[in-house]
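> After the sequence you'll find the predicted model.
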Amino acid sequence: MTTFQLAASGSGEHRVLTISLFVAFVLATLAITVWAGRQSKGTEDFYAAGRQFSGFQNGLAISGDYMSAASFLGIAGAIALYGYDGFLYSIGFLVAWLVALLLVAEPLRNSGRFTMGDVLAYRMRQRPVRTAAGTSTIVVSIFYLLAQMAGAGALVTLLLGITGEVGNILVVILVGVVMILYVSIGGMKGTTWVQMVKAVLLIAGTLLITVLVMLKFGFNVSELLGAAAENSGKGSAFLEPGLKYGVTAMSKLDFISLGVALVLGTAGLPHILIRFYTVPTAKAARKSVNWAIGIIGGFYLMTIALGFGAAALIKPDTIIESNPAGNTAAPLLAQEIGGGAGSAGGAVLLAVISAVAFATILAVVAGLTLASSSSFAHDLYVNVIRKGQATEKEEVAAARWATVGIGAVAIALGVFARGLNVAGLVALAFAVAASANLPTILYSLFWKRFTTQGALWSIYGGLFSSVILVLFSPVVSGAPTSMFPSVDFHWFPLNNPGLISIPLGFLLGWLGSVVGKEEPDTEKYAELEVRSLTGAGSA
């Protein structure tokens, strides 16, 4: 009997503990959300939490928002199955913060009010750029939401022993309903507090498993890596580059594409960008990123112990049988390190770590849903549909209805993404964000000849090219690990479109600006430049 089967059947006597931890977390965070929701009075509270959080608090919340199911479940699974190549996700996710810190955090905080559309609309025609920014924000958020839904399905299936398609679908629906409640009731204040609580829980849980794994190997990293290589069945190749990327010329290109997307994607992620508006000053925004880099860096170092620990202590076939993409490697490691399936210690650790992972998913989906619903309400509903004539009450109501709609779309698409590796899915979201959002943000902040046409070409060109390439890639069809493995309509050979779509987004932004007849508003750019660098006149 495999570890997964034991987890599902042999730990029935511990099921009460597992369910109790889940219910306790959900009820506690809902209580925080309701409390925060009562403090929210208008759009500034709903979108930016009244700009009341300190640099440390926002840094902790950013960490909670960023350390998603991809970080905790996907990276651990990728390392457990592919060794060195799996750890590349950790490096990419961490290095990406340098781009956000050096180029985006402070200027964005100074230049906008609630969304990316505010920054673009300052020096360009409002309605077209807000429409483009809102569309891009929603699409990127939905891509990221797919990863969280996939992680939730794998996690709860393992933990509660749920089997069958219907059970998996019900889990995805449950996560979607809870995230809708978080956002619609608590807004940014509630979401921020939930993310801070989740960040503390995730770091504590990961630290506990890291210490237990290292204790088992006498705190000898070399011994841990040697055991992982031997147990993986791959030998020394497990600790060298090329197990997943590098076998063929195409896989090498896929690795470069993945790396570019990971490094550039963070600075274009909507749910990260809106966090910079929750602090009172640009200095606090800078401090937020510094804290986030420290917290996230420590966490990603611990993913080495999670991934290689799972590889050393659990057979790869067992991990794959539990979840083909490896998303359950971390919970299975917790169970094994606690005494194995069927033991009280194993059940307790499995329940604790799975509850932490579930907390991770709920907090991240809340942040993503808030970013997309805020952009719909503020950019599309108020400034495009109502042409700036909506009241604050109507705007918040629109955001809450958008939360329900976006949540429903995420649930529907999440049903099809359950078998995919969540780290890979997040990498796709990074590629779309880096293709559509990042070129437009950088051009708008730092290039005075950038025009409305350039912004539209950049956003729509980067967005459509990345999405189309994903739809016709092996991620969706043509491979055993695809979203639709039984059909094959792919023609794009790479799993990640970043190598093509990101340069295209930058190229189209430049081309649209230089070939168009529109003259750039250099006076408005001068005002934006002063505002972005000094904070003068910012909200």
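Cool, got the structure. Just so it is clear, the model here is predicted, and its values are computed rather than measured.
> From now on I want contacts and neighbour counts done on CA atoms only, so please keep to that.
OK.
> Counting neighbours, show which residues of stretch 359-366 come out buried.
Buried residues in stretch 359-366, counting neighbours by 16 or more other C-alpha atoms under 10 Å, are found at 359-366.
> Need the contact partners of it.
25, 64-69, 145, 148-149, 151-152, 175, 178-180, 182-183, 191, 194-195, 198-199, 202 (C-alpha atoms under 8 Å, 6 or more residues apart in numbering).
> One more: stretch 122-137?
116-118, 120-121, 270, 371-372, 375-376, 379-380, 383-384, 433, 436-437, 451-452, 455-456, 459-460, 463, 521, 524-525, 528.
> how about 7 Å then?
116-117, 120-121, 270, 372, 375-376, 379-380, 383-384, 436, 451-452, 455-456, 459-460, 463, 521, 524-525 (C-alpha atoms under 7 Å, 6 or more residues apart in numbering).
> what does stretch 197-213 give?
Contacts for stretch 197-213 (C-alpha under 7 Å, 6+ apart): 60-61, 63-64, 299, 302, 305-306, 309, 334, 337, 353, 356, 359-360, 363.
> out of those, who's nearest Gly187?
Ala363 (12.3 Å; C-alpha to C-alpha).
> What's the separation between the closest one and Asn437?
Distance of Ala363 to Asn437, given as C-alpha to C-alpha, to the nearest Å: 23 Å.
> before we move on, what about Gly77?
Counting by C-alpha to C-alpha, the gap from Gly77 to Asn437 is 29 Å.
> Below is structure B, check it against A:
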Amino acid sequence: MAIAGDALSAGAFLGLTSLVYNKGYDGFVYAIGYTTGMPLVLFLFAEKIRRLGKYTFTDVVHARLGGSAVRIFGGIATLVIVLFYLTAQLVGAGQLVGLLFGMKYCDGVILVALLMVAYVNFGGMQATTWVQIIKAAVMLFGGSVMTFLVLDAFDFNMSALLHAAVAQRSAGTALLAPVTLPHAAASSVSLGLTLMLGTAGLPHVLMKFFTVSDVRKARWSVFWATGLMNYFYVITGVLGFGAMALLSHDTRYLDEHGAVKGGGNMVALHLAHALGGDLLLGFMSAIAFATILAVVSGLTLSGAAAVSHDLYGAVRSERNDGPSEFLVSRIATVLIGLIAMCLAFMFRTQNVAYMISLAFSIACSSTFPILFLSIYWKRLSIAGAVWGGTAGLASAVAMTIMGPSIWVAVLGHKEPLIALDPPTLLSMTLAFLVSVVCSLSSTSRTTGKETIKIISQVP
């Protein structure tokens, strides 16, 4: 449940419903893509990572290769991924608090960030895990109730629901087929790779494998998490088309320009009000708020661990001790919260599910290639891991900044410098290529045969 709770974020509930509401089929592609991520984690990594018994993504790679350079790269990559993912959650939080309490967007972001920092510093991993378990359960229940009510409004006839949805839009039945994706083939392939492989590189998801007691439980945990997540991603499609059918011309939820009141990510909550009045709105808002708090807590914990356990551990490996690492972790939690707040102010108009895909793209280009090669390729060297991962990370961040998501949407330019969005197709390929070339040409290769033997054994 905690693993599922990590993935069932504000992006899943608020962002995916909004994407389907606005784009139809092109938005539902994101939900379908996310469903393929956890099975890959199950088959590629779950057992092997748990068997190794390490704490973070960096620990796994370091156990295979050694060297402080590996720890520094792993810590930096984790921080970048966490900040992108965390920003998306805070954007949803700011809009949610504004809708519920009439607060300004910036005040809502600050409020949630402060709660997040306090919760992580006082609760730690145990509190974060429990709130994710409870949040996942109530979110699955709430989403199921809303789905039942949407289908009940159309006599449980999915065809009637879809016809009613497309009848509300000028695009008509075109919303039930790919519109944008066929005209940008490279971006479509890149998006598919991002959604499928991104989960396998998310540090805060990988950390959950170390909270179970043995390999068998790790395998079954991911198995059940996959089923729960896939169920929820499918029902977001029903909610999105249901919102399209019920809200598209309802002036209670739209402003004079036809835009969704409270921000584009609030479609799911307006749908809850339309279906069940203030009672269901309050219940789903509480779930959404708990979701955001749980996910940002897990992300912040992962980022703080990257600073205290990986970066600080690499710099002061000989003199490192528990109390000093704990102090660094608390300071890092505060700094991560401040940086995420500033980024949330910049990205306030972005769809949270789309922003999460940017974090997935960076994970695909940095942590995923190195984790995959460290487990399955014995010739990977320290130089290959560090240079390959750095090349993927730097290229992914640079192309994301120069792409439509930041260069146009945030910085206000008319045209992006790089049209590929997301940049995974190029940046992930570059990471694998540089890793292989550097490893084959490296004179000091660390093979870690004993570690490979441990993590490759399957009972």
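Yes, it's here. Predicted model, so just to flag it, every value in this text is computed and none were measured.
> Name the residue in Gly77 and Asn437 of the first structure with the higher neighbour count.
Between Gly77 of the first structure and Asn437, Gly77 has the larger neighbour count (other C-alpha atoms under 10 Å), namely 35 against 31.
> which bit of the second structure covers whatever helix or strand that one lives in?
Using DSSP states H and E, Gly77 of the first structure maps to helix 75-82. Under TM-score structural alignment, the alignment places helix 75-82 of the first structure onto residues 16-23 of the second structure.
> which position in the second structure aligns with Tyr277 of the first structure?
Using TM-score structural alignment, Tyr277 of the first structure pairs with Phe210 in the second structure.
> Would you confirm that Phe219 of the first structure belongs to a helix?
No. Secondary structure of Phe219 of the first structure (DSSP: H, G, I helix; E, B strand; the rest coil): coil, not part of a helix.
> What residue in the second structure is paired with it?
In the second structure, Phe219 of the first structure lands on Phe156 (TM-score structural alignment).
> now Ala390 of the first structure
By TM-score structural alignment, Ala390 of the first structure lines up with Asn320.
> That match contacts Leu311, doesn't it?
No. Counting by C-alpha atoms under 7 Å, Asn320 of the second structure stays clear of Leu311, with 11.2 Å between them.
> who has more neighbours, those two?
Taking other C-alpha under 10 Å, Asn320 of the second structure and Leu311 do not tie; Leu311 has more neighbours (23 against 15).
> check contacts around the more buried one.
71-72, 75.
> Can you lay out the residues you listed as a markdown table showing distance to Gly263 of the second structure, neighbour count and secondary structure?
Output for the contacts of Leu311 of the second structure, formatted as a markdown table (distance: C-alpha to C-alpha, whole Å; neighbours: other C-alpha atoms under 10 Å; DSSP: H, G, I helix; E, B strand; the rest coil):
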| residue | distance to Gly263 of the second structure | neighbour count | secondary structure |
| --- | --- | --- | --- |
| Arg71 | 40 | 26 | helix |
| Ile72 | 38 | 21 | helix |
| Gly75 | 34 | 28 | helix |
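> Adding distance to Leu52 of the second structure, write those out as CSV.
Below are the contacts of Leu311 of the second structure laid out as CSV (distance: C-alpha to C-alpha, whole Å):
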residue, distance to Leu52 of the second structure
Arg71, 17
Ile72, 20
Gly75, 19
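> which of the residues you listed map to contacts in the first structure?
Comparing these with the first structure on both residues aligned by TM-score structural alignment, their matches' C-alpha atoms under 7 Å, the contacts found in both are 71-72, 75.
> burial measure for the counterpart of Ser366 of the second structure in the first structure, as a count.
Aligned by TM-score structural alignment, Ser366 of the second structure pairs with Ala436 of the first structure. Using other C-alpha under 10 Å, Ala436 of the first structure has 35 neighbouring residues.
> ditto for the one 3 residues further on
Residues near Pro439 of the first structure, counting by other C-alpha under 10 Å, number 27.
> Can you tell me the closest non-neighbouring residue to it?
Among residues not flanking Pro439 of the first structure along the chain, Phe506 sits closest, at 5.2 Å (C-alpha to C-alpha, 6 or more residues apart in numbering).
> measure the equivalent of that neighbour over in the second structure to Phe223 of the second structure for me?
The alignment partner of Phe506 of the first structure in the second structure, by TM-score structural alignment, is Phe432. Distance check for Phe432 of the second structure against Phe223 of the second structure: by C-alpha to C-alpha, it reads 28 Å.
> For Val315 of the second structure, grab the count of nearby residues.
If we define neighbours as other C-alpha under 10 Å, then Val315 of the second structure has 14 of them.
> Next, find the distance separating it from Gln95 of the second structure.
39 Å.
> just the helices in the stretch 101-250 of the second structure please.
105-153, 158-166, 185-197, 203-206, 215-247 (DSSP state H, counting those that start in this stretch).
> Most tightly packed of these?
Among the helices of the stretch 101-250 of the second structure, helix 203-206 has the highest mean neighbour count (mean count of other C-alpha atoms under 10 Å), at a mean of 24.
> Of all the helices of the stretch 101-250 of the second structure, which one is nearest Leu411 of the second structure?
Per C-alpha to C-alpha, nearest to Leu411 of the second structure of the helices of the stretch 101-250 of the second structure: helix 105-153, 18.6 Å.
> Measure how the closest one sits relative to helix 215-247, angle-wise.
On the basis of axes from the mean of the first three to the mean of the last three C-alpha atoms, to 10 degrees, helix 105-153 of the second structure is oriented at 80 degrees to helix 215-247.
> Tell me which residues are up against the helix or strand where Val514 of the first structure lies.
Assigning secondary structure by DSSP H and E places Val514 of the first structure in helix 498-515. Contacts with helix 498-515 of the first structure, where a contact means C-alpha under 7 Å, 6+ apart, come from 257-258, 260-261, 431, 434-436, 439-440, 449-451, 453-455, 457-459, 461-462, 465-466.
> The helix or strand containing Pro439 of the first structure against the second structure, how far on average?
According to DSSP H and E, Pro439 of the first structure maps onto helix 438-446. Aligned to the second structure and superposed, helix 438-446 of the first structure gives a mean residue distance of 0.7 Å (mean C-alpha distance after the TM-score superposition for the first structure).
> Just the buried residues of that helix, please?
So, applying 16+ other C-alpha under 10 Å, buried residues of helix 438-446 of the first structure: 438-445.
> Contacts only, for Gly242 of the second structure.
150, 161, 165.
> residue in the first structure matching it?
In the first structure, Gly242 of the second structure lands on Gly309 (TM-score structural alignment).
> Secondary structure of Gly258 of the second structure: a strand, I assume?
No. Under three-state DSSP, Gly258 of the second structure falls outside any strand and is assigned coil.
> related to what we said a few turns ago, quick check: the two most widely separated of the contacts of stretch 197-213 of the first structure?
Between any two of the contacts of stretch 197-213 of the first structure (C-alpha to C-alpha), the greatest distance is 29.3 Å, for Ala61 and Ile337.
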